[in-house]
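S.K.: Requesting a structural model of the entry that follows:
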Amino acid sequence: MSETVHIIPVGFDYERLLLPISQGGLEADRILLLQSSEDSGESAEAVIETMVDRLEHTFRTVLGKEVEIQPVKDIYDYKSLYREAHRQIREEVDSGNDVWVNISSMPRTVAFAFATAANSLIVERPELRESIHTYYVSPEEYLVTEMIGELREQKQMLQELGEDYNDDRIQDRLQAVDTLLEEVDQSGVTKGASRLGNGQMFVEFPAAPLSDLREFEREILYCLYENGPASSTSALARLLAEQREEKYQSLRSKVQYNVRQLEDEGYIRRTEKSGGHETRLSTIGELWVETHFRRN
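M.R.: Next up is the predicted model:
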């Protein structure tokens, strides 16, 4: 019997993860809550833990839904997130289930990984278009703006109290609030840019592949994955000819044509190097191999 399954990455939100199902008309038989398991700081972890607990209780006890909580180890490792998203969605639809992915919460790395994986599966298998759904829920209010307003009110009140009472505690609180408001005015509601596991300050979100692949195109991608970048298209053709036990000359033009096609579709990148064009997998090309040849 088919089910309607919602995959919901949980961040600092509660109502916009709950209301589309409890009041918004979306059907759900089973809920998969994704919870970050990495060290995000005591305050952040406490908020996320509270949201997960409340969502589980409401979905399970109040709405009578089946709920599973799954930890997410590294919320910034896009490749790992994409592979896991692709596996989860693929296994559900292969079991005959409909999948709905709520990308409203958690960091954008998680949201983009699941959205791209969902789109990739639909592009490859158009018959799944009615079985895979990605959705976003806009908040009615942003509480952070109200919190900033309250801080400004607190600052004014502490200033007035400081004029009437000589109390170091008032001055300490006033300085703390004033410093925080100055940082908000200078930097917004976030501060700085941290370096991630890849050593960089950014994560690239590769576009979903344009189409499904022919057998020979798949063979080229797998060859590059197993052997690493080729110094040129000719070098790649020689390697493939050796693996297929065919003559290089008879395979060369076929490899060149398919490499150009794969480059146009975003699976391969070619860069000029030492008089030739080094041929390597793009990020989405690498992920395609890992989600098709190496089932997790």
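S.K.: C-alpha only now, for contacts and for neighbours.
M.R.: Fine.
S.K.: Okay, helices next: where are they in this protein?
M.R.: Using DSSP state H, the helices found in the chain span residues 15-22, 42-57, 78-94, 108-124, 143-164, 168-187, 215-227, 233-244, 248-264, 283-292.
S.K.: Arg252 and Ala237 touch, don't they?
M.R.: Yes - counting by Cα atoms under 8 Å, Ala237 is a contact partner of Arg252 at 5.4 Å.
S.K.: More neighbours: which of those two?
M.R.: Neighbour count, other Cα atoms under 10 Å: between Arg252 and Ala237, Ala237 has more, with 24 against 18.
S.K.: and the more buried one, what does it touch?
M.R.: 248, 251-252, 255-256 (Cα atoms under 8 Å, 6 or more residues apart in numbering).
S.K.: So which of those residues is the closest to Arg54?
M.R.: Val255 (55.2 Å; Cα to Cα).
S.K.: With Leu210 as the reference, measure out to the closest residue to the closest one other than its chain neighbours.
M.R.: Among residues not flanking Val255 along the chain, Ala237 sits closest, at 5.9 Å (Cα to Cα, 6 or more residues apart in numbering). According to Cα to Cα, to the nearest Å, Ala237 stands 24 Å off from Leu210.
S.K.: and for comparison, fold this next one:
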Amino acid sequence: MSESVHFIPVGFDFDRLILPISKGELNADRVVLITHEGEPTDKPTDRAAELATDMYEQLSRSFELMGVEPQEKGIEIDSLYDYEEIYAKAYEYIFDELEAGNEVYVNISSMPRTVAFAFATAADSLATEDRIDDARNRVHTYYVGPENYLVVDMIEALEKAEAQLEGSDQFNDLYADISDILERLNESGVTEGTKHEDPMHIEFPSSPGSDLDDFEETILEFLNGKDTIESTSELAERLASEIEEEYDDSFRSRVQYNVGKLEGKGYVNREKDGNRLETSLSTMGRMWAKTH
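M.R.: Predicted coordinates:
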């Protein structure tokens, strides 16, 4: 018997993760709550992890009371911003549920965004591929908008407290703390700085497509886990050896043609170095290789 299964990355939200199910808008037999594993190494992350853990426990209890089975899938806290790794996990989780004949829903309302986007991209990949029968109609990604942003109420409360504490000798330290927080909020918004410095950004590439022929797939599988290969000739020679094909001009031309197609589709990167073309998997290529 098939089930309706929701994958829900857990951040600091409650209502947006539970109300569509508790109010009967969406059916759910089981929810898979995506949480963090391990201990953070810096204080701000430690507090954020504590808040996320509290929210997970509150959601888990609430779903149980509703008669919806909660399950937990953990992602190492140091990997929460490793998009490719999370994508591979998400693809595997969703693939297994679809293969079991279940209907899959992905709630991308909460944080961190790398987790939500990776699950959304994995769902999109499986919906567009032909690996699972009727996947397009059985996988759904949804977002729930908030009615209120509590940070606005928080700022207003802090402003009132600041006005009342100003000039008070008894609460000098508290007044200074509130004034500092308000100044930082006015300057930076609700976040400060960037999580990573080199590079600062995390690429969210398009979902890998499935329009590959067998030889293109063979090339991608060969390139997986390898560093940049310095020339097309070296790539063809090493590939021929691995798949036990004769290496000659015809085979080299075949490799060159198919690598060019893969570059056009976004699966490989090629950089010119003198007369040679260096070849490596692109982000999309690595994502495909990790999930096929």
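S.K.: Just give the TM-score of the two.
M.R.: Scored by TM-score structural alignment, normalised by the length of the second structure, the superposition of the two chains gives a TM-score of 0.91; 283 aligned residues with a Cα RMSD of 1.7 Å.
S.K.: What about the contacts of Ala237 of the first structure, which one has the most neighbours?
M.R.: Counting by other Cα under 10 Å, top hit in these: Val255 with 22 neighbours.
S.K.: which residues touch it?
M.R.: The contact partners of Val255 of the first structure, by Cα under 8 Å, 6+ apart, come to 220, 233, 236-237.
S.K.: Show me the two of the residues you listed that sit farthest apart.
M.R.: Top of the distance list for the contacts of Val255 of the first structure (Cα to Cα): Ile220 and Thr233, 10.7 Å.
S.K.: what is in contact with these two at once?
M.R.: In contact with both Ile220 of the first structure and Thr233: 255, 259, using Cα under 8 Å, 6+ apart.
S.K.: Mean neighbour count, the helices of the first structure: which tops it?
M.R.: Ranked by mean neighbour count, the helices of the first structure are led by helix 108-124 with a mean of 22 (mean count of other Cα atoms under 10 Å).
S.K.: what does it correspond to over in the second structure?
M.R.: Mapped onto the second structure using TM-score structural alignment, helix 108-124 of the first structure covers residues 113-129.
S.K.: Give me the residues contacting the matching stretch.
M.R.: For stretch 113-129 of the second structure, contacts defined as Cα under 8 Å, 6+ apart pick out 9, 80-84, 86-88, 90-91, 94-95, 106-110, 132, 135-141, 204, 206-210.
S.K.: Look at the spatially closest residue to Ile34 of the second structure that is not a sequence neighbour and say how many residues are nearby.
M.R.: Here the nearest residue to Ile34 of the second structure in space, its sequence neighbours aside, is Pro9; by Cα to Cα, 6+ apart that works out to 4.4 Å. By other Cα under 10 Å, 29 other residues sit near Pro9 of the second structure.
S.K.: Check Gly11 of the first structure too.
M.R.: Neighbour count for Gly11 of the first structure, taken as other Cα under 10 Å: 21.
S.K.: Which residue, other than its chain neighbours, is closest to it?
M.R.: Met106 (4.1 Å).
S.K.: residues touching that neighbour, list them.
M.R.: Residues near Met106 of the first structure by Cα under 8 Å, 6+ apart: 9-12.
S.K.: Switch these over to a markdown table; also include distance to Asp178 of the first structure.
M.R.: Shown next, in a markdown table, are the contacts of Met106 of the first structure (distance: Cα to Cα, whole Å):
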| residue | distance to Asp178 of the first structure |
| --- | --- |
| Pro9 | 34 |
| Val10 | 32 |
| Gly11 | 28 |
| Phe12 | 25 |
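S.K.: re the thing from before, so which of the contacts of Val255 of the first structure comes closest to Arg260 of the first structure?
M.R.: The closest of those, once distances to Arg260 of the first structure are taken by Cα to Cα, is Thr233, at 9.7 Å.
S.K.: show me what contacts the residue mapped onto Arg60 of the first structure from the second structure?
M.R.: Under the alignment (TM-score structural alignment), Arg60 of the first structure pairs with Glu64 in the second structure. The contact partners of Glu64 of the second structure, taken as Cα under 8 Å, 6+ apart, are Pro70.
S.K.: can we see that at 10 Å?
M.R.: 30-31, 70 (Cα atoms under 10 Å, 6 or more residues apart in numbering).
S.K.: Okay, and which of those residues map to strands?
M.R.: 30-31, 70 (DSSP state E).
S.K.: Out of those, who's the most crowded?
M.R.: Ranked by neighbour count (other Cα under 10 Å), these have Val31 at the top, with 24 neighbours.
S.K.: isn't that one right next to Arg61, touching?
M.R.: No - in this structure, Val31 of the second structure is not within contact of Arg61 by Cα atoms under 10 Å, at 11.9 Å.
S.K.: shared neighbours, the two?
M.R.: 68-70.
S.K.: could I get the residues you listed as a markdown table with distance to Glu76 of the second structure?
M.R.: As requested, those are exported to a markdown table (distance: Cα to Cα, whole Å):
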| residue | distance to Glu76 of the second structure |
| --- | --- |
| Val68 | 26 |
| Glu69 | 23 |
| Pro70 | 20 |
